[in-house]
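J.: Take a look and give me a structure for this.
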Amino acid sequence: MKFLLAPDKFRGSLTAYEVCQAMSEGIREVIPDAAIVVLPMADGGEGTAEILTLNAGGKMHTAIVSDPLGRNIEAEYGLSSDGKTAFIEMATASGLRLLQSEERNPLKTTTFGTGQLIEEAYQKGARHIILGIGGSATTDGGIGMAAALGWQFLDSDENTLSPNGENMIKIDQILPPNESLSLTVEVACDVTAPLFGQEGAAYIYGPQKGADAMMVTQLEEGLQHLALVVKRDFGVDIAQVPGTGAAGGLGFGALFFLKAILKEGVKIVMEQTHFEEQLIDTDFVFTGEGKIDEQTLQGKLIAGIAGAAQKQNIPVVALCGALMVSPSDLNQLGITYATSILPRPMTLHEAIPVAYEGVKNTTHYLVNLLNQVKITHRNDQFT
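T.: Below you'll find the predicted structure:
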């Protein structure tokens, strides 16, 4: 039998790679010579850079960059084994998780550190960037990132502006760098918000980053002004393109300053891992995540995995800590069978330490059952 193991992380307890390890142990206990393909997955958010780096045979690197408020921090990014592709998550440099709750203020925060990570990777030889833009602390339209890459933002007196949210409204000139980076950039972006408007970056996401009503209005005006200057001086009108409002307008900044392509995070992950190619001759796909619930139904990772397997008539088994959807929901997703790894009802605090054993043992039980069915079916053919 050939098994393709493609789980997401079990948040708070196991990384996707650890889930794969536990599944592998469970399979080997039943079928020691089973063909197992280990393919830890992610949805384009937290942990994606590490998973794609691992898949590309590369390693993680660190760089000293600015956090959202300009303080020096150490941030990670990945490089493929040939050094040509970099995997970057903006949250490691410009993420909300880097700030205390009282520090959250999108008028003051900047994506400068994200630009520094891109520059660092470029100097190391990367010419292809996979950029995840979830979890930002910023609403600066991407001008911070651009400033780190050599773009200048001047006010009406030709003074250089600090590239943060409150200064977008003051931009009178945008000066490109002397040398543009020779890069191709793919942005993992599942948000479809435009740059500005009632469904845009300031109104929808500003409050999550610490903005009160007055700040939201100021940020909205700044984003509109940034888009106006870009349209006026460069003839580029992209503010209503879906996804430009992602990460406080970094989607817009990536499109304009980096000529990037915005793509669904799951599509990028599945392309980078050559997921459909891995399905060849596969008998079963094992996937899963910490909780299968309504968010799973609305999400794209497990649906993408199941959909690709379903096209090739490959059964998909999903393991989880908490199973909170109906059989019809699972069928709609394309999941053949799903079950919890927990041996009994328990609290999250109790479940976390036993998650690894739970994945291993549940996989063992299921594979043993599958193996017995296969043996019985084979014997029936000869009677």
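
J.: Only C-alpha atoms from now on, for both contacts and neighbour counts.
T.: Noted.

J.: how about the strands of the chain, start to end?
T.: Under the criterion DSSP state E, the chain contains strands at 2-5, 35-38, 59-66, 72-79, 85-89, 128-132, 152-154, 173-175, 184-188, 261-263, 284-292, 316-323, 337-340.

J.: Which strands or helices does the third one pack on?
T.: So that's strand 59-66. Applying 3 or more CA pairs under 8 Å, 6 or more residues apart in numbering; DSSP states H and E, one finds that strand 59-66 contacts helix 48-55, strand 72-79, helix 112-123.

J.: Could you pull up the residues touching residue 148?
T.: Listed by CA atoms under 8 Å, 6 or more residues apart in numbering, the contact set of residue 148 reads 112-113, 115-116, 119.

J.: Let's see this one next, to set against the first:
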Amino acid sequence: MTRVLFAPDGFKGSISAADAATALAAGWRSVRGGDDIVELPMADGGEGTLRSFLSAVPGARRMPLTVTGPHDREVAASWVLLPPAADAPDGTGVVELASTSGIELLGGARRPFDAGTGGFGQAIAAALDHGVSRLVLAIGSSASTDAGFGALTALGARITDAEGRDIVAGLRGLRTAVRLDRSGLRALPPGGAVVLTDVRSPLTGAAGAARVFGPQKGLGPADIADADAALARAASLLGIDATLPGAGAAGGTGAALRAWGAELVPGAERVADLLGLADAVAAADVVVTGEGAFDASSAAGKAPARVGALARAKGRSAGLVAGRITPDADTSGFAAAVALVDLAGSAGAALGDPGRWLTAAGAELARRWG
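T.: All right, here's what the predicted structure looks like:
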């Protein structure tokens, strides 16, 4: 009997990693019903990270709470409590920016000047209130360019303008900030905090948060220079090097968390370690991974590249499924690769019913393995 491990990332804006794994597994079973199937949905620190931990870690608990979202309205959110471990006797709190301050919460709207990270900070504070031993902070899918000042404020910092008034949320407030008072800022838990991100951008400059990611969040060409200057001032207030890789993640939230004392780590790699991916790959005969778009950048820390590399290192055969596979993508490390757009006939059809086409992809891979 063949053991098949399904370890996809989420298909951004389409289907979660957990649902993608289930659909792929269902398709495989329709062709090879006697195989042993294991589902281990992955993440790289963006949307779906909480669900990955809930699905993969026995005893993980969802901890509901209400936070202020990037639209300034209440959001029913949660963080995840991982069970006690030798190095975290009071458990680990996993907090996700995507579900508290993420761009998906805005729907099709954008708030380039007013969206902030306050809700994310509120969720971190809730985990600290619970008494966790350490924090795992996933910061993908940000809606804002506020240098993480909203999160720091929720954690007890006071950030004021030239008149001594508390700044407003978002980039609008960041542009007026002149003083950061950390005297009330909460301490890290005893085991510290790691920040999961697949973005290695600096805070400022040509590859920085404003120029690279600002347009995705609604900033126009005329806004970029001003936003970059505000982020440079934020670096000074935070006392951090603006060129630090990862400081520009999540609109500069990486910089704020690093200044707080957290460690910035590659998201896909650390999630894989925390979920026990290496052991799961070693126990499998075939490994199937995937993501929404597999392109030239996928090799730089994305979850499918990590899964594929582990499979090759352990001598396991690997398959790839993606919404689309671009011509510049390197799929040479996979025994088979399937694009949903090819099965569905168009990107619109694939996006319209991702579960159906992921099931079809799972069946196609099973036939290729014969």
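
J.: nearest residue to the residue sitting nearest the centre point of structure 2 other than its sequence neighbours?
T.: Structure 2 has residue 46 as the residue nearest its centroid, 1.4 Å off, counting by CA atoms, centre = their mean. The spatially closest residue to residue 46 of structure 2, leaving aside those adjacent along the chain, is residue 140, at 3.7 Å (CA to CA, 6 or more residues apart in numbering).

J.: do you know how far residue 162 of structure 2 is from residue 244 of structure 2?
T.: Using CA to CA, to the nearest Å, residue 162 of structure 2 is found at 28 Å from residue 244 of structure 2.

J.: against structure 1, where does stretch 93-104 of structure 2 fall?
T.: Per the alignment by TM-score structural alignment, stretch 93-104 of structure 2 matches residues 86-97 in structure 1.

J.: Next, format the helices and strands packed on strand 59-66 of structure 1 as CSV and append distance to residue 198 of structure 1 and mean neighbour count.
T.: Formatted as CSV, those follow (distance: least, CA to CA, whole Å; neighbours: other CA atoms under 10 Å):
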stretch, distance to residue 198 of structure 1, mean neighbour count
helix 48-55, 30, 24
strand 72-79, 33, 20
helix 112-123, 26, 24
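
J.: Could I get the ones you listed in CSV, plus columns for distance to residue 227 of structure 1?
T.: Formatted as CSV, those follow (distance: least, CA to CA, whole Å):
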stretch, distance to residue 227 of structure 1
helix 48-55, 30
strand 72-79, 30
helix 112-123, 19
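
J.: so what does the lengthiest helix in structure 1 touch, helix or strand wise?
T.: As assigned by DSSP state H, the longest helix anywhere in structure 1 is helix 355-381. Secondary-structure packing of helix 355-381 of structure 1 (3+ CA pairs under 8 Å, 6+ apart): helix 16-30.

J.: what's the mean deviation for the helix it packs on versus structure 2?
T.: Once fitted to structure 2, helix 16-30 of structure 1 is off its aligned match by 4.4 Å on average (mean CA distance after the TM-score superposition for structure 1).

J.: can you give me the angle that helix makes with strand 316-323?
T.: 120 degrees (axes from the mean of the first three to the mean of the last three CA atoms, to 10 degrees).

J.: which one of residue 162 and residue 244 of structure 2 has more residues nearby?
T.: Under the criterion of other CA atoms under 10 Å, the comparison of residue 162 of structure 2 against residue 244 puts residue 244 first, with 16 against 11.

J.: residues in contact with the aligned partner of that one in structure 1?
T.: With TM-score structural alignment as the criterion, the equivalent of residue 244 of structure 2 in structure 1 is residue 241. For residue 241 of structure 1, the contacting residues are 194-195, by CA under 8 Å, 6+ apart.

J.: Also the one 5 residues further on?
T.: Taking CA under 8 Å, 6+ apart as the criterion, residue 246 of structure 1 is in contact with 133-134, 189, 191-195, 201, 252.
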